[in-house]
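# Could you look at this predicted model? Sequence included:
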Amino acid sequence: MCQSRPPLALYGTELRENNLSSTGSNRVQVFSFSGALRQMRIPPLIAVIVLGKLGLNAAFVPSACSNIHKASISSHMTQQLTYRSIAFETILMAEGNSQVGSMESVFKFIRSDALSLTVGSLCLLALVTNRLYTDPLFDSQSRTDILGVFSAGGLLLNGLTLQDITVREADVVQLQGPAVDDVKGFDALTPRQVTILRWAAQTYLKAFPTLPSVLIWHKGQTLLRNGIMADPARGTGDVRVLAIVQQALSSNPEADGLCQPTYIPDLQVLPGKIEFMNYLPSMCQAVVLQPFDSNQGLIILGGNKRRDLTPKDLARARVIAQKVQTCLAE
C-alpha cells in the first residue's frame, strides 16, 4: 500500500505560535515564504498548484479568516493554532525538517542570480540562433524578437543586481623615510601643550594603523612631526601652504571652530601630490587635512593605503583635532 506524503498548508496569514502542538512524534515547523512570494509576485493559489504538481498535499487558507482555534488540516496533522491577520503574509507549514529544507532550497534557487543569468543568456542565444536560421523573416517575428530581447535583458540585469560584488581592497604600501618624533616651538608651548600634542600624535598612529604620518601646523609654524616623514634631502620637512592646503583652509569653520576634513583617498593619481613631497613620504597613498582653530591650524595625516578611511574614521579624527584645538587655545 502506497504511503501518502505529509501535508502542506499555505496560509494567507501570519501564525503566532502561542499554543502549538501536534499529534504523534512528528514535530511541526513553521517556515515563512512571504518575502519570496511577494518579490516574485506569485499568488498563493498558484503556489498551491505548483506544490500539488510536486506531489505534495497542499491547501490554502485565505487571510480573511480572523481566528482558528482548532484546525484539522488533514488526517496527518491536528493542531491548536492562534494567529493575527496580516495582509499579504503567507506562512508555509511543513511537517519535518527535510521538506522545509527542500522547499527553502527551491525558492532560493528560483531567486538566485545564477538562474537569472543562465536563463537570460539561453534566451538571448535562442533568439540569435532563431534569427540566423529562419528564412524568410516576417514583421511579426521581428516584433517578437524585440520582446524576447527585452525579457532576456531584464533577466540578465536582475542577475547582475543580485550578484554580490566585492571591491578589491588596495594593498598597503611600505612608505620609505625616516621615523621622526619632533616637537618644535618649545619656547611658545607650555609643558601641558607639548604633552597633549604628543598624545594626539600617538592616538592617531594607534587608532589609524594606515596613517603612519602625523603633522600639526598652527599659525604658520609646524609644531609637531611624528611618524614616517619625507627624506631630509627633499626639504626642511615643514608644512608648506600651497594650493591644496590653501583650499582646505579656505572652507568655512563651524560653530566649534573646526572645518570639514579634506580627504584625498588616492594621492598618487593627483598631479598636485608634489605639494606634499616636502614633508610626506614620496609614496604616500592618501592624505587627510583637518583644519581647526578657525582655519589657523591644520592636522595633516599621511596614509599608506588608498581608499581605506570611512566617514566614521574621519569623524573620529575630528574628535582628536577638537582636543588639540582646545589645548592650543589655553
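Sure, I can see it.

# C-alpha only now, for contacts and for neighbours.
Fine.

# now what about stretch 107-127, what contacts it?
Outside of stretch 107-127, the residues within contact range by C-alpha atoms under 8 Å, 6 or more residues apart in numbering are 36, 40, 145, 148-149, 151-156, 158-163.

# what sits up against whichever strand or helix holds Asp182?
Using DSSP states H and E, Asp182 maps to strand 179-183. Strand 179-183 has contacts (C-alpha under 8 Å, 6+ apart) with Val194, Leu223, Leu224, Arg225, Asn226, Gly227, Ile228, Met229.

# Tell me the buried residues in stretch 192-202?
Gln193, Val194, Ile196, Leu197, Arg198, Ala200, Ala201, Gln202 (16 or more other C-alpha atoms under 10 Å).

# can you pull the buried residues of the strand holding Asp182?
Neighbour-count burial for strand 179-183 flags Val183 (criterion: 16+ other C-alpha under 10 Å).

# Setting aside sequence neighbours, what's the nearest residue to Thr78?
Computed as C-alpha to C-alpha, 6 or more residues apart in numbering, the closest residue to Thr78 that is not its neighbour in sequence is Ser72, at 4.8 Å.

# Can you name the element that comes right after the helix or strand containing the one you found?
In this assignment (DSSP H and E), Ser72 forms part of strand 70-74. On the C-terminal side of strand 70-74, the closest following helix or strand by DSSP H and E is strand 77-80.

# for that following strand, packing partners?
Identification of packing neighbours for strand 77-80 by 3 or more C-alpha pairs under 8 Å, 6 or more residues apart in numbering; DSSP states H and E yields strand 70-74.

# Point out the other helices and strands that the strand it packs on packs with.
Packing partners of strand 70-74 (3+ C-alpha pairs under 8 Å, 6+ apart): strand 7-11, strand 77-80.

# sorry, back to before: hmm, the residue nearest to Thr78 is touching Ala59, no?
No: taking contacts as C-alpha atoms under 8 Å, Ser72 lies outside contact range of Ala59: 11.5 Å.

# Compare the two and say which one has the larger neighbour count.
Neighbour totals were compared for Ser72 and Ala59, and Ala59 leads with 20 against 11 (other C-alpha atoms under 10 Å).

# tell me which residues in the one helix or strand that one maps to are buried?
Taking DSSP H and E as the criterion, Ala59 maps to strand 57-61. By neighbour count with 16+ other C-alpha under 10 Å, strand 57-61 contains the buried residues Asn57, Ala58, Ala59, Phe60.

# Export these as a markdown table, with columns for distance to Val287.
Below are these laid out as a markdown table (distance: C-alpha to C-alpha, whole Å):
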| residue | distance to Val287 |
| --- | --- |
| Asn57 | 65 |
| Ala58 | 63 |
| Ala59 | 64 |
| Phe60 | 62 |
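
# Show residues contacting the top helix by length along the chain.
Once the chain is assigned using DSSP state H, the helix that runs over the most residues is helix 139-162. In this structure, residues lying in contact with helix 139-162 by C-alpha under 8 Å, 6+ apart are Ser112, Asp113, Ala114, Leu115, Ser116, Leu117, Val119, Gly120, Ser121, Cys123, Leu124, Leu127.

# let's bring in a second model and compare:
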Amino acid sequence: MKSFQMTGDLITILSKIHSPADVKKISEKELDELCDEIRKRIIETVAKNGGHLASNLGVVELTVSLHRVFDSPEDAIIFDVSHQCYTHKLLTGRYSDFSSLRKQGGISGFTRRLESPHDFFDNGHSSTSISQGLGLLTAWDKIEKEQRESGRNPKNRKVVAVIGDGALTGGLAYEALAHAGQLSKNLIVILNDNQMSISPNNGAISRYLSTLTMTGFYQRFRYFVDNLVDKIPNSKNHIGKFIYRIKRAVKGMFLSTNFFADLGFEYVGPLDGHNIKELEENLRRVRRLPKPVIVHVLTKKGKGYSPAENDPASFHGVGPFQISDGKMEKFD
C-alpha cells in the first residue's frame, strides 16, 4: 500500500473532473493516479466528518470504469444501499462540495435525486437496486417504442445496478432477478463481491459465490476467443453461431450449473475489481449485449488504507478518526 498523504494542493487530476465526460478524457497512464487521489480525498473527508469508509475504498476502480464506459446520466448507474457512492459523487460534479459530506446543509452520504441528475434514486435500503433498474429500463423501453413509432431515433440507454454480495441476500433482489430474466431486458447487474456486508457473509449464497470465483479458466478461454473473433472481419455474420456453440460447450464443462444463467442472465466473471483495464474491456463487451447480464466483480473492502483493510468491519461506518493510525476519536 502507498503511504497516505493529506491531499490539499496535491490533487491535480481529480480537481479537474467536473462530469463523467472528463473521466473519459483521462489517459490510461493517469488512471492509477486518479484512483489514488480519490482514495485520499475520501479518507481525508471521512476522517473529519465520519461516514462509510471501507465500502467506498473498495469500489474506486469499479466506479471509475463504469463512468468511463457508460454515459451518465443518459445511462443510469444505480447503487444498492448507495453508501458506497462517494467516488460516484466525486466524478459527477460534486468534488468542490465533497468536504460537506454528511454535514447539515451539505451533500448526502447516499445518492439523492435533488442533489444531482446522476443520482436516479434516493437509496438507503438494501436489495432494491435491481428492481429499481428493471422498472426504469421498462419505462425507457416504452418511451423508445413510442419514439420509433413516431419516426424518431430512440436513444440506446443502459441501466446498470451495482449490488453487493451482502445486499444480494435480500429477498427483493431475487424477485427482481427472476423478473428481469423472464422479461429478458438488457439490464446490467454488477455484483460487487467483497465477501462481506458489514461483517463477513455466511450461508449458502456466500458459499455459492465462492464456487463461482473458481471458474477463472472458462472466463480466460472465453475472452481469448472473443478477442480473436473481434479481429476477424464480418465474424458475426460468418462464424458467430459456431463460436457461440463452442463457448456453450466449454461452459457446460466448467460451469455445470450457474444460478444466474438459469434465471436467464449471461454471467461474466469473476473479474478483478481493482484492474481498470480488465473492467473496461469486459464492460464494453457487456454494453453491447442485448440481454440481461450479471458481471461478477471481486473487490477488497478498505482497499488502499491498511487500518480499513485489516479491520473492514470496524471501518464500515465510522465517526471521525486519526488518519495516521485509524484510531477513532473519543468524545466525553
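Sure thing, it's come through. Since this is a predicted model, take the numbers as computed values, not measurements.

# And the TM-score between these chains?
TM-score of the superposed chains, computed with TM-score structural alignment, normalised by the length of the first structure, equals 0.22; 127 aligned residues with a C-alpha RMSD of 6.6 Å.

# Work out for me the element Gly269 of the second structure sits within.
Following DSSP H and E, one finds Gly269 of the second structure within strand 266-272.

# other SSEs contacting that strand?
By 3+ C-alpha pairs under 8 Å, 6+ apart, strand 266-272 of the second structure packs against helix 216-230, helix 259-262, helix 276-288, strand 293-298.

# isn't there a strand covering Gly252 of the second structure?
No: Gly252 of the second structure is assigned helix when assessed by DSSP: H, G, I helix; E, B strand; the rest coil, not a strand.

# picking that back up, let me know which of the helices and strands packed on strand 266-272 of the second structure is tucked in deepest.
The highest mean neighbour count among these, using mean count of other C-alpha atoms under 10 Å, belongs to strand 293-298: a mean of 23.

# and the angle from that strand to helix 276-288?
Going by axes from the mean of the first three to the mean of the last three C-alpha atoms, to 10 degrees, strand 293-298 of the second structure is angled at 170 degrees with respect to helix 276-288.

# Grab the nearest non-local neighbour of Ala261 of the second structure.
Nearest residue to Ala261 of the second structure, sequence neighbours excluded (C-alpha to C-alpha, 6+ apart): Tyr267, at 6.2 Å.

# wait, what's in contact with that neighbour?
Contacts for Tyr267 of the second structure (C-alpha under 8 Å, 6+ apart) come out as Phe260, Ala261, Val293, Ile294, Val295, His296.

# element containing Ser121 of the first structure?
Per DSSP H and E: Ser121 of the first structure is located in helix 113-132.

# Any buried residues in that helix, and which?
Using 16+ other C-alpha under 10 Å as the test for burial, helix 113-132 of the first structure gives Asp113, Ala114, Leu115, Ser116, Leu117, Gly120, Ser121, Cys123, Leu124, Leu127.

# Specify which member of those residues is nearest to Val50 of the first structure.
Val50 of the first structure has its nearest neighbour among those in Leu115, at 18.5 Å by C-alpha to C-alpha.

# thinking again about what came up before, for Phe259 of the second structure, see how far away the residue nearest to Ala261 of the second structure is.
In this structure, Tyr267 of the second structure and Phe259 of the second structure are 9 Å apart, going by C-alpha to C-alpha, to the nearest Å.

# Give the buried subset of the contacts of strand 179-183 of the first structure as a ChimeraX selection command.
Filtering these down to the buried ones (16+ other C-alpha under 10 Å) takes a single ChimeraX command:
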select :194,223,224,225,226,227,228,229
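
# So which of the contacts of strand 179-183 of the first structure sit within strands?
Counted as lying in strands by DSSP state E, out of those, are Leu223, Leu224, Arg225, Asn226, Gly227, Ile228.

# can you put those residues in a markdown table and add distance to Lys206 of the first structure?
Converted to a markdown table, those look like this (distance: C-alpha to C-alpha, whole Å):
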| residue | distance to Lys206 of the first structure |
| --- | --- |
| Leu223 | 20 |
| Leu224 | 17 |
| Arg225 | 15 |
| Asn226 | 12 |
| Gly227 | 11 |
| Ile228 | 14 |
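
# what's the closest of the residues you listed to Trp217 of the first structure?
The closest of these to Trp217 of the first structure turns out to be Leu223 (C-alpha to C-alpha; 5.6 Å).

# Go ahead and confirm that closest one touches Arg198.
No: using C-alpha under 8 Å, Leu223 of the first structure makes no contact with Arg198, being 10.3 Å away.

# any residues in contact with both of the two?
Common neighbours of Leu223 of the first structure and Arg198 are not found (criterion: C-alpha under 8 Å, 6+ apart).

# Show me where the second structure has its helices.
For the second structure, helices defined by DSSP H occupy the ranges 20-24, 28-49, 54-58, 60-69, 86-90, 129-149, 171-183, 204-212, 216-230, 235-238, 240-254, 259-262, 276-288, 306-310.

# on contacts alone, who are the packing partners of the fifth one?
It stands for helix 86-90 of the second structure. Here helix 86-90 of the second structure touches helix 28-49, helix 60-69, going by 3+ C-alpha pairs under 8 Å, 6+ apart.

# try it again with 7 Å
Using 3 or more C-alpha pairs under 7 Å, 6 or more residues apart in numbering; DSSP states H and E, the elements in contact with helix 86-90 of the second structure are helix 60-69.

# now the angle between strand 266-272 and the helix it packs on, please.
Using the same axes, to 10 degrees: helix 60-69 of the second structure against strand 266-272 is 130 degrees.

# Please name whichever of the helices and strands packed on strand 266-272 of the second structure is nearest to Thr45 of the second structure.
Proximity to Thr45 of the second structure (C-alpha to C-alpha) singles out helix 276-288 among these, at 24.2 Å.

# and the end-to-end length of stretch 68-86 of the second structure?
End-to-end for stretch 68-86 of the second structure, by C-alpha to C-alpha: 16 Å.

# picking up where we left off before, pipe the contacts of strand 179-183 of the first structure into TSV and attach distance to Pro291 of the first structure per row.
Output for the contacts of strand 179-183 of the first structure, formatted as TSV (distance: C-alpha to C-alpha, whole Å):
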residue	distance to Pro291 of the first structure
Val194	19
Leu223	14
Leu224	15
Arg225	16
Asn226	18
Gly227	20
Ile228	21
Met229	20
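
# Which one of the contacts of strand 179-183 of the first structure is nearest to Leu15 of the first structure?
Proximity of the contacts of strand 179-183 of the first structure to Leu15 of the first structure was ranked by C-alpha to C-alpha; the top entry is Gly227 with 61.3 Å.

# ok, now which ones touch the closest residue to that closest one other than its chain neighbours?
Nearest non-adjacent residue to Gly227 of the first structure, counting by C-alpha to C-alpha, 6+ apart: Ser213, 4.6 Å away. Residues in contact with Ser213 of the first structure (C-alpha atoms under 7 Å, 6 or more residues apart in numbering) are Asn226, Gly227, Ile228, Met229, Leu301, Gly302, Gly303.

# No further queries at this time; thank you.
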